[in-house]
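Novice: what's the 3D shape of this:
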Amino acid sequence: MDAAGTVDLMLRGAAAGVSLILAATLVPLARRSLSALFGTLFALGAMAYSIASSALVADQLPALAAALKPLAMMTGVFFWWFALALFCDARRWRASRLIPLAIVSAACAAILVFPSPALDRATIVLHELVNAALMIHVIVIIAGGHQDDLVQPRRKFRTIWVGAIALTVLSVAVAELWKLFADLPSSMHLVESMAILVVACGIAAWSIGAKSEFFPEERSASTGTGTLAPTTGIGTVLEAQDRHLALRLRTAMDQGAWRTPGLTVAGLAERLGTQEHRLRAVINQGLGYRNFAAFLNEYRIGAAKTALADPAASRRQILQIALDLGYGSIAPFNRAFREMTGMTPSEYRRAALKAVDIPAEAAAE
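Specialist: Have a look, this model is predicted:
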């Protein structure tokens, strides 16, 4: 084995070790946190890929490489799940998110059951295309949710995360596709190995250093049909001046500040005459919200449920209700409503009006 091969093996071994340590650290948190569970799966997948993708392991220990390959192929899906759970603060996990796993699992099965060079190439191309699509989605989520994120360590993490993902995915995708047509140069092996190690160390350092912020205990979603009361209890962790700000925030929200279209943290801070970072801390640490959109939606969806269940407003269009609540269009309103209630606005209205004997066809959509 030449010097380049030795360095490559050392880098991959280090990446596998760091990934395994991260997985062991997250396992105790996996029972109470979805992001920790998917983080554990991602770390195990990264460990498997670090080993299985080594040319030396494939040559000297083919049985080990073959055993780890299915888990390694799942790494992109696990990473996608991890990012969704970590950054989206979703109340419900959608069954549709199992589709990429089904595609990759089918690819793995095809390779094992019908081994052939042509099929191997086709499945690798399919696998890399799926991974690329998932990573593009992750990058969009990370970049798009930066302003709404109220968890300071996680908000800072987003910027680094985007660069790390882009570097790693580009390196791995190019390497895997290159292998289909020619031997990978030793320099490319080293670039890939270094990228994997850097990302593994970065994720491990940030995740372990900010466990409580990154992996909170999952809260159950409210799926009742009554009026949703916003969570406005003021935490005792706030200093006196921030408790005063929290009270002023409560007053502003009770007066309808949440109805302002396009309302942002910066806009609300300006309205309250305070600094944006202070308001972020109050909403996050004092009121317990991790995302500004979720904070607004507690008020907006609560009001929407009241309006939709009102027999006197049964002819009022749902679009008009959404606009009156501060949404710019019907699509974000529908997404937020379904996320919080498990029903579409139309389904909720029909159920609510049926309870008071208002014909469903009399309600405006």
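
Novice: okay, CA-based contacts and neighbour counts for the rest of this
Specialist: OK.

Novice: measure the residue nearest to the spatial centre of the chain to residue 94 for me?
Specialist: Residue closest to the mean C-alpha point of the chain, counted by Cα atoms, centre = their mean, is residue 84 at 1.5 Å. According to Cα to Cα, to the nearest Å, residue 84 stands 11 Å off from residue 94.

Novice: next up, for comparison:
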Amino acid sequence: MDLSQLDVITRVAGATLLLALGALLAREPRTRRLAVYFAPMALCLAGFLAGNTPDPALRLSGPLSHAGALVAGYAAVCMWWFCLASFDETFRPRGAVLAAGLAWIAIASADRGLLGPAVEGKGLSWLLIALGLSMIAYLAWRLVRDREGDLVEESRRARVLVVALLAGQLLADFLVDLVMGLDWGPPAFTIAQNTALLAFSAWLGLRLLPVSPPLAAPNPVLVPAAPPAAGEEARLAERLRVMVEVERVHLEPDLTFAAFARRMGAPEKTVRAFINHRLGHDHFRAFLNACRVAEARRRLADPAHAGDKLITIALDSGFASLASFNRAFQAVEGRPPSAFRLLRNDPPPSEEPA
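Specialist: Down below sits the predicted model:
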């Protein structure tokens, strides 16, 4: 088998696997949220694979070639958003994350001539490299920062692996561009790139199909319906009940998982397994939000709190801000807190925004 055959096989296999996986994720109800981020990434990576060869005879031609080159320019931001969404069920591109993604899309579009020949190929690729390095750093920080509260061992390990694989792939590409130039791409290097993408696609397939617990939508329960009959789980269940119902630890906005585990009186690994297996939460943040939303529901339905503003309800329920309260309440209840209050026939005070 010569290099040209290996080149075609790796590119076709990688693109086919990515697109097929995107279709399968879209069919499964529990992974449709993730498919929203995976499908654009798969399409962009397929476009990258279609043109990532030094042999012009093996590339697409005509409009398909231009379309593939264009969407390939958006692959990095789509991968970035997908990785963030994979480990955070409440993730939506917003704020600085949305701004950085839109900036990448605009710069990549200009660099590929979509905004006219005046700015095409005018060194914008170097700006993309700088932005890409910032995106990698942010992704690594987020995955490592949230790892402590991840309650699923497989997901905790995957966080490190995703950072290593994705950062390694993108950093290698960026460093090659910096050292060797943007047009450097001998056959051995491009085949290695395509093979790495094929391996990454296969790993994603193994991780996502069948749906693994870290990426499946949980069915959270605040406390067990009935504690276990005996043993360590019975002690943990009773201790958790006291912490939630009596000590009300979830009302502390800065509560960390390490502090929570110490107050539970058990090793962190044991507490992770208990909350995940018994209560159905995949992250400590989701558990806290469920407790805090339950408290907010009680306050919103209580006539004694009819005059409270939403920001007061949010802070008194343990949320650090009104924005985080709105997001968590919407995720748990399927509607904003203002709508929940109205349905309870409890109109908000006139100075409170709807």
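
Novice: TM between them?
Specialist: Remark: TM-score between the superposed chains equals 0.73 [TM-score structural alignment, normalised by the length of the second structure]; 344 aligned residues with a Cα RMSD of 4.5 Å.

Novice: max-length helix in the second structure?
Specialist: Using DSSP state H to define each element, the second structure has its longest helix at helix 153-180.

Novice: tell me what it is packed against?
Specialist: Other helices and strands packing on helix 153-180 of the second structure, by 3 or more Cα pairs under 8 Å, 6 or more residues apart in numbering; DSSP states H and E, are helix 124-145, helix 187-208.

Novice: out of these, which gets nearest to residue 317 of the second structure?
Specialist: helix 124-145 (23.7 Å; Cα to Cα).

Novice: mean per-residue distance, the closest one to the first structure?
Specialist: Helix 124-145 of the second structure: mean distance to aligned residues in the first structure after superposition is 3.9 Å, counting by mean Cα distance after the TM-score superposition for the first structure.

Novice: over to stretch 7-14 of the second structure?
Specialist: Relative to the first structure, stretch 7-14 of the second structure is 4.8 Å off (mean Cα distance after the TM-score superposition for the first structure).

Novice: so which bits of that stretch are buried?
Specialist: By neighbour count with 16 or more other Cα atoms under 10 Å, stretch 7-14 of the second structure contains the buried residues 7-8, 10-14.

Novice: then stretch 269-287 of the second structure?
Specialist: Across stretch 269-287 of the second structure, burial judged by 16+ other Cα under 10 Å covers 270-276, 278-287.

Novice: now swap in stretch 120-139 of the second structure and tell me
Specialist: Those would be 120, 124-125, 128-129, 131-132, 135-136, 139, for stretch 120-139 of the second structure by 16+ other Cα under 10 Å.

Novice: can you list the buried residues of stretch 7-14 of the second structure in TSV and add secondary structure and distance to residue 312 of the second structure?
Specialist: Listed next are the buried residues of stretch 7-14 of the second structure as TSV, based on DSSP: H, G, I helix; E, B strand; the rest coil; distance: Cα to Cα, whole Å:
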residue	secondary structure	distance to residue 312 of the second structure
7	helix	60
8	helix	60
10	helix	57
11	helix	55
12	helix	56
13	helix	55
14	helix	51
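
Novice: before we move on, the earlier item: which one among the buried residues of stretch 120-139 of the second structure gets closest to residue 173 of the second structure?
Specialist: residue 129 (9.3 Å).

Novice: count of residues packed around the closest residue to the closest one other than its chain neighbours?
Specialist: Nearest in space to residue 129 of the second structure, with sequence neighbours left out and distances taken as Cα to Cα, 6 or more residues apart in numbering, is residue 174 at 6.1 Å. When neighbours are counted by other Cα atoms under 10 Å, residue 174 of the second structure registers 21.
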